[in-house]
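> just coords:
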């Protein structure tokens, strides 16, 4: 069974977030998918089972556990399919719900994909959970941006969104892996979306992912979609709006994610990025 390897949210193989892709995982058991994802070693591997014309059931596995939805592996899967069967729209049946992803090929040959998330949700984070989260991050309340309140956000997976008050604070990431892993596992949080707002529509992000056995993701499409829903619900942008997220710079794997936030409440968030095959 062929396992493809793509970097998502970058046109450069040295950037973006690597993902494994199996375009036909028919017959694989959960244990086999988990084993293969661990062997690949990327933050996620997507396993697609064809179910009709450009329709697939999709499962996403990190090296340690299954996750309900993964944005960068979705972008990678769409690019891998487009390069073999042509660009267009794919319909994905994920554990989080139905996700549409479309691909185009740019003039220079780069494949770009856009996913439309499930309906986003946002909920408060309790004072005790925020204290535990900041303690595990080794942050304090003084490190936060008071204009971007902490929330738990969802667009396929749950992510706490915590905004740093400075780019320096975001760059200085040194968290307690055991404590953060335990808290995230108890609360069913997939990654922690740490952000810094450079300007009204430009953000920088970092995403610890210790429950998956990954210190940090260089690009996180699910968290970007959740961020889009958060910004709309809290009135922190004036939709329709296009938000740019820079991620992976502090890891040496720069990534670029574009978020399109529709004006209508409850509609899915579009996340776009390039993808490139890894040798």
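Good, I have the coordinates. Every value quoted in this text rests on a predicted model; they were computed, and no experiment measured them.
> can we go C-alpha only for contacts and neighbour counts from here?
Fine.
> Just give the closest residue to residue 89, not the sequence neighbours.
Spatial nearest neighbour of residue 89, excluding adjacent residues (Cα to Cα, 6 or more residues apart in numbering): residue 102 at 4.2 Å.
> So the one you found versus residue 271, what's the distance?
According to Cα to Cα, to the nearest Å, residue 102 stands 11 Å off from residue 271.
> what does residue 135 give?
Distance from residue 135 to residue 271, counting by Cα to Cα: 31 Å.
> How about residue 38?
Here the distance between residue 38 and residue 271 works out to 27 Å (Cα to Cα).
> Between these two, which is the more surrounded one?
With neighbours defined as other Cα atoms under 10 Å, residue 38 and residue 271 compare such that residue 271 has more, 29 against 20.
> ok, and here's another one to check against it:
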């Protein structure tokens, strides 16, 4: 049985009992994460929880995962003190739901996962990536602080120095290196990540779903302080969003040029 949210940026599919696939579908915006997309991802996770599914696959399809937050739709400093961080409420709700869900969340990444999209991938329990995929946190180039819990997960998994290179310098991380560092579960041939993720989800659905949920809750103890970190992140984003760096970063992105920070 398959159901879809018609003409929406996220399609919800149920390829087999106990498995939900949430597929990003904004190809014209490279699956950028706007308000509606984030809301529908949250709705899809909630629906999977109500059904008691075993696993949820989050994918951008076979072309790319996501270019990150939709800069063009983000509120600016003129919209209020907390406006630059308002989108983070939805991002944080999504990340928190993923970590706390009984379902095993599997990310399927092709080509790239950038910025907030990488943060979402880092919140997954398992990740399958095409062997030519890469991950990048270009927040500094936008004059912003890291969001979606990226600055929470990367130092804990990569160490302070390697994390700093990604967060300050925007260095990309290849799928091969991500696997070697323990950030992803496995790689596949390009274009096969979603199919493989669905295979894993189907295996989980046929397995001991209740004990897997308990195991996930034990693993989540390593992220017990995530909620406080996200609250601090929201404040940091509000502050950074009102500075001249953020204004120049946003302008440069929309004008398709390199930023000129003063």
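Arrived safely, thanks for sending. These figures come from a predicted structure and were not determined experimentally.
> What's the TM-score once they're superposed?
In this superposition the chains share a TM-score of 0.29, using TM-score structural alignment, normalised by the length of structure 2; 131 aligned residues with a Cα RMSD of 6.3 Å.
> shared neighbours of residue 102 and residue 271 of structure 1, which are they?
Counting by Cα atoms under 8 Å, 6 or more residues apart in numbering, the common neighbours of residue 102 of structure 1 and residue 271 are 114-115.
> in structure 2, which spans are strands?
In structure 2, the strands defined using DSSP state E lie at 10-16, 19-24, 55-59, 104-109, 112-114, 126-130, 134-136, 173-174, 186-188.
> so which of those comes closest to residue 247 of structure 2?
Of all those, the one in closest proximity to residue 247 of structure 2, counting by Cα to Cα, is strand 112-114 (20.1 Å).
> which other helices and strands contact the closest one?
Where contact means 3 or more Cα pairs under 8 Å, 6 or more residues apart in numbering; DSSP states H and E, strand 112-114 of structure 2 is packed against strand 134-136.
> helices or strands up against the strand it packs on?
Here strand 134-136 of structure 2 touches strand 112-114, strand 173-174, going by 3+ Cα pairs under 8 Å, 6+ apart.
> returning to what we had before: just give me the neighbour total for the residue nearest to residue 89 of structure 1.
Neighbour count of residue 102 of structure 1, defined by other Cα under 10 Å: 19.
> helix/strand/coil for it?
Of the three states, residue 102 of structure 1 takes strand under DSSP: H, G, I helix; E, B strand; the rest coil.
> How much space separates it from residue 257 of structure 1?
Residue 102 of structure 1 sits 15 Å away from residue 257 of structure 1, taking Cα to Cα as the criterion.
> coming back round to it: can you add mean neighbour count and distance to residue 36 of structure 2 and give the strands of structure 2 back as JSON lines?
Putting these into JSON lines (neighbours: other Cα atoms under 10 Å; distance: least, Cα to Cα, whole Å) gives the following:
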{"stretch": "strand 10-16", "mean neighbour count": "20", "distance to residue 36 of structure 2": "9"}
{"stretch": "strand 19-24", "mean neighbour count": "26", "distance to residue 36 of structure 2": "11"}
{"stretch": "strand 55-59", "mean neighbour count": "29", "distance to residue 36 of structure 2": "16"}
{"stretch": "strand 104-109", "mean neighbour count": "30", "distance to residue 36 of structure 2": "20"}
{"stretch": "strand 112-114", "mean neighbour count": "26", "distance to residue 36 of structure 2": "18"}
{"stretch": "strand 126-130", "mean neighbour count": "26", "distance to residue 36 of structure 2": "24"}
{"stretch": "strand 134-136", "mean neighbour count": "23", "distance to residue 36 of structure 2": "23"}
{"stretch": "strand 173-174", "mean neighbour count": "18", "distance to residue 36 of structure 2": "28"}
{"stretch": "strand 186-188", "mean neighbour count": "21", "distance to residue 36 of structure 2": "30"}
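> Quick check: which of those strands is nearest to residue 198 of structure 2?
Closest of the strands of structure 2 to residue 198 of structure 2 is strand 55-59, at 6.7 Å (criterion: Cα to Cα).
> so what secondary structure elements neighbour that closest one?
Judged by 3+ Cα pairs under 8 Å, 6+ apart, the packing partners of strand 55-59 of structure 2 are strand 19-24, strand 104-109, helix 193-205.
> now these in JSON lines, with distance to residue 40 of structure 2?
JSON lines is the format used below for those (distance: least, Cα to Cα, whole Å):
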{"stretch": "strand 19-24", "distance to residue 40 of structure 2": "9"}
{"stretch": "strand 104-109", "distance to residue 40 of structure 2": "16"}
{"stretch": "helix 193-205", "distance to residue 40 of structure 2": "19"}
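> and of the ones you listed, who's closest to residue 227 of structure 2?
If you check each of these against residue 227 of structure 2 by Cα to Cα, strand 104-109 wins as the nearest, at 18.5 Å.
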